[in-house]
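# below are the sequence and a predicted model for it; my questions follow.
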Amino acid sequence: MLEILILFLALGIVAGLLAGTLGLGGGVVIVPALLMIFPLMDFPAAITAQLAVATSLATIAATSISAILTHQGLGAVRWPVALPISAGILLGAFAGAFFASAISSAMLGRLFGIFAMLIAVQMALSSGRLANGENERLPGRGALALAGSAIGTVSAMFGIGGGSLTVPFLSACGMRMQQAVAISAVCGLPIAVGGGIGFVVAGWHHPELPNGSLGFVYLPAAAGIVLTSFPLARLGARLAHRLPATTLKRIFAGALFLIGLKLVL
């Protein structure tokens, strides 16, 4: 069990850095990692994917709060944009958790793999043309909330913080990368809250839950990941304002594509 705990702590380090630096909730790494770790712990195969996604969402709450505090301190959070998107995300995330609970574990894992590869390709292609904010064209509050509901649904289904969708969306609207990352960090919190509650409710009476679970959330893994992800998210948020995002996005895109390919195969 010591080796498993070390894996959870190491996972938290990577997740925290991703949350702060790229606005990703870390689920793109946490979910596939837990899909490999949980079978080693003899968890039921029928609910492994649901446990991985739900646990990932639980950790995103902590990393989001940590990243939000740092980005806000640096003056990068634009609340008039973040709040309507977050409102839509909260509702979409709750619904997405129930959609994911109704899908077979094997299918959910493969769908996540395909999703990860698509996002990796998108990130690699967009890394060379980051928006500078000069030609920003944001939609109205209603459209932002609608976009948020779609982002929340997909993010909760796959246990991600939403940055892989929120950042490209805001970048496409012409927003500067640092501001898009900061707003994405804000959006991670309603995804975690809405999706996490949904997975707790959906899995509350499941007969195969392992000891230490709250619904589909496996608490020991969530606690171990949060221990390291919370402080590292603050470090990552500071790095986001000092380092060029292009190289980081390309490296992450390559790793994400390989992870997705492994899950699909």
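Great, that's in hand.

# C-alpha only now, for contacts and for neighbours.
OK.

# okay, now Leu243: neighbour count?
11 (other CA atoms under 10 Å).

# next one: Leu125
When neighbours are counted by other CA under 10 Å, Leu125 registers 13.

# so where does it fall, helix or strand?
Assigned by DSSP states H and E, Leu125 falls within helix 105-126.

# ok, now Gly196?
helix 177-202.

# report the distance from that helix to the chain centre.
With CA atoms, centre = their mean, to the nearest Å as the basis, helix 177-202 stands 7 Å off its chain's centre.

# which other helices and strands does it contact?
helix 2-22, helix 48-73, helix 79-101, helix 141-158, helix 163-172, strand 217-218 (3 or more CA pairs under 8 Å, 6 or more residues apart in numbering; DSSP states H and E).

# take this one as well and set it beside the first:
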Amino acid sequence: MATLATLAGILLACGLVAGVLAGLLGVGGGIIMVPILYFVFGALDSVDPSVRMHMAVGTSLAAMVPTSIRSAMAHHRKGSVDMALFRRWLPGLLAGVLAGVVFAAWADGPALMGVFAVFAMAVALHMLFGRPEWRLAETLPGVGTQRCMAIAISGVSVMMGIGGGTFTVPTLTLFGYPIHRAVGTAAAVGVLIAIPGAVGFILGGLGAAGRPPGSLGYASLVGAAVLIPATVVAAPWGADLAHRLHPLWLRRAFALFLGATGLRMAFSLIGG
């Protein structure tokens, strides 16, 4: 079994990388935290395999709360958060989070891993091979359709333990949104996913067997305590970097991290 110091060091490094990604891509850092947490929990004999993925998702969402807030504030100061769109999406975002938490509480670990792998790789392929000029339309659809999109984005995101940027960014760019404004708005969306999502996983895991010591529901307080300071410190670094990079490099960075983590989870699932 890995030593506590080694695991803490891995989580600290994970938090720094996740924080930079939160600011850079508006993804809340969960796209990195979930797979790393999954394998870290796998190194602990005290964590039952049946709750390993639930713990990874719940801990990621808990750690994302301050990170997402810090990232959203940094983007808001730069004027890249579309508050009018955020308010339109709010009812759908909350409904999707509720549906995702209910499904996650019912689903087993492999089902959550499958959700993570499939959607992560699908979006990565779009961001890697899609062309900037590709559009579904030049403007967003009506309010009702937008709220349905918000439900789908937040529902899948909370099941994956990731920020809404993973799906908000490509969705908005397909409707003609500039990438930097999409990233900033996605950071705000991530706040509305992380807070109720974390609460849902905490409540859903109360009394569950096989959790590691120091857990509150499906959230590891020890893991979150290591991740949160690192992600909060590093998030503004990513936000500053996002406004210096060419949009093409943002898309490539997004695809690289998304595809790599999705493949890793898929291989783990196939290998049993």
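Received the coordinates, thanks. Worth saying up front: this structure is predicted, and the values here are computed from it rather than measured.

# what stretch of structure 2 does the helix or strand following the helix holding Gly196 of structure 1 fall on?
Downstream of helix 177-202 of structure 1, the next assigned helix or strand under DSSP H and E is strand 213-214. Against structure 2, the aligned range for strand 213-214 of structure 1 is residues 215-216 (TM-score structural alignment).

# by how much does the matching stretch deviate from structure 1 on average?
Its matched residues in structure 1 lie on average 1.0 Å from stretch 215-216 of structure 2 after superposition (mean CA distance after the TM-score superposition for structure 1).

# ok, and what's touching that stretch?
Ile202, Gly205, Leu206, Leu221, Val222 (CA atoms under 8 Å, 6 or more residues apart in numbering).

# who's in contact with Gly236 of structure 1?
Taking CA under 8 Å, 6+ apart, we find Gly236 of structure 1 in contact with Gly16, Leu17, Leu18, Ala19, Gly20, Thr21, Ala67.

# tell me the secondary structure for the equivalent of it over in structure 2?
When structure 2 is aligned by TM-score structural alignment, the residue opposite Gly236 of structure 1 is Gly238. Following DSSP: H, G, I helix; E, B strand; the rest coil, we place Gly238 of structure 2 in the helix state.

# contacts only, for Val28 of structure 1.
Val28 of structure 1 neighbours (CA under 8 Å, 6+ apart): Ala116, Gly159, Ile160, Leu256.

# how many other residues sit next to the third one?
What that stands for is Ile160 of structure 1. Counted with other CA under 10 Å, Ile160 of structure 1 comes out at 30.

# same deal with Ala15 of structure 1?
Close neighbours of Ala15 of structure 1, defined as other CA under 10 Å, add up to 30.

# isn't it right next to Thr21, touching?
No - counting by CA atoms under 8 Å, Ala15 of structure 1 stays clear of Thr21, with 10.0 Å between them.

# need the overlap of contacts for the two.
Shared contacts of Ala15 of structure 1 and Thr21 (CA under 8 Å, 6+ apart): Ala233.

# could you find the closest non-adjacent residue to whatever residue of structure 1 lines up with Leu25 of structure 2?
Matched to structure 1 by TM-score structural alignment, Leu25 of structure 2 sits across from Leu22. Take Leu22 of structure 1 and drop its neighbours on the chain: the residue closest to it by CA to CA, 6 or more residues apart in numbering is Val181, 5.9 Å away.

# identify the residue nearest the geometric centre of structure 2.
Ile162 (1.5 Å; CA atoms, centre = their mean).

# quick one on the thing from earlier: what's the angle from the helix holding Leu125 of structure 1 to helix 141-158?
Computed by axes from the mean of the first three to the mean of the last three CA atoms, to 10 degrees, the angle separating helix 105-126 of structure 1 from helix 141-158 equals 130 degrees.

# tilt between helix 105-126 of structure 1 and helix 163-172?
30 degrees.

# helices or strands next to helix 105-126 of structure 1 in the packing?
Looks like helix 105-126 of structure 1 contacts helix 48-73, helix 245-264 (3+ CA pairs under 8 Å, 6+ apart).

# for the last one, buried residues please.
Of the residues in helix 245-264 of structure 1, those scored as buried under the neighbour-count criterion (16 or more other CA atoms under 10 Å) are Ala245, Thr246, Lys249, Arg250, Ala253, Leu256, Phe257, Ile259, Gly260, Leu263, Val264.

# Throw these into JSON lines and include distance to Met41 of structure 1, thanks.
Compiled in JSON lines, the buried residues of helix 245-264 of structure 1 are given as follows (distance: CA to CA, whole Å):
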{"residue": "Ala245", "distance to Met41 of structure 1": "37"}
{"residue": "Thr246", "distance to Met41 of structure 1": "38"}
{"residue": "Lys249", "distance to Met41 of structure 1": "33"}
{"residue": "Arg250", "distance to Met41 of structure 1": "33"}
{"residue": "Ala253", "distance to Met41 of structure 1": "29"}
{"residue": "Leu256", "distance to Met41 of structure 1": "24"}
{"residue": "Phe257", "distance to Met41 of structure 1": "26"}
{"residue": "Ile259", "distance to Met41 of structure 1": "21"}
{"residue": "Gly260", "distance to Met41 of structure 1": "22"}
{"residue": "Leu263", "distance to Met41 of structure 1": "19"}
{"residue": "Val264", "distance to Met41 of structure 1": "22"}
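
# how much space separates the equivalent of Leu108 of structure 1 over in structure 2 from Val232 of structure 2?
In structure 2, the residue matched to Leu108 of structure 1 (TM-score structural alignment) is Leu112. Noted for Leu112 of structure 2: a distance of 26 Å to Val232 of structure 2, by CA to CA, to the nearest Å.
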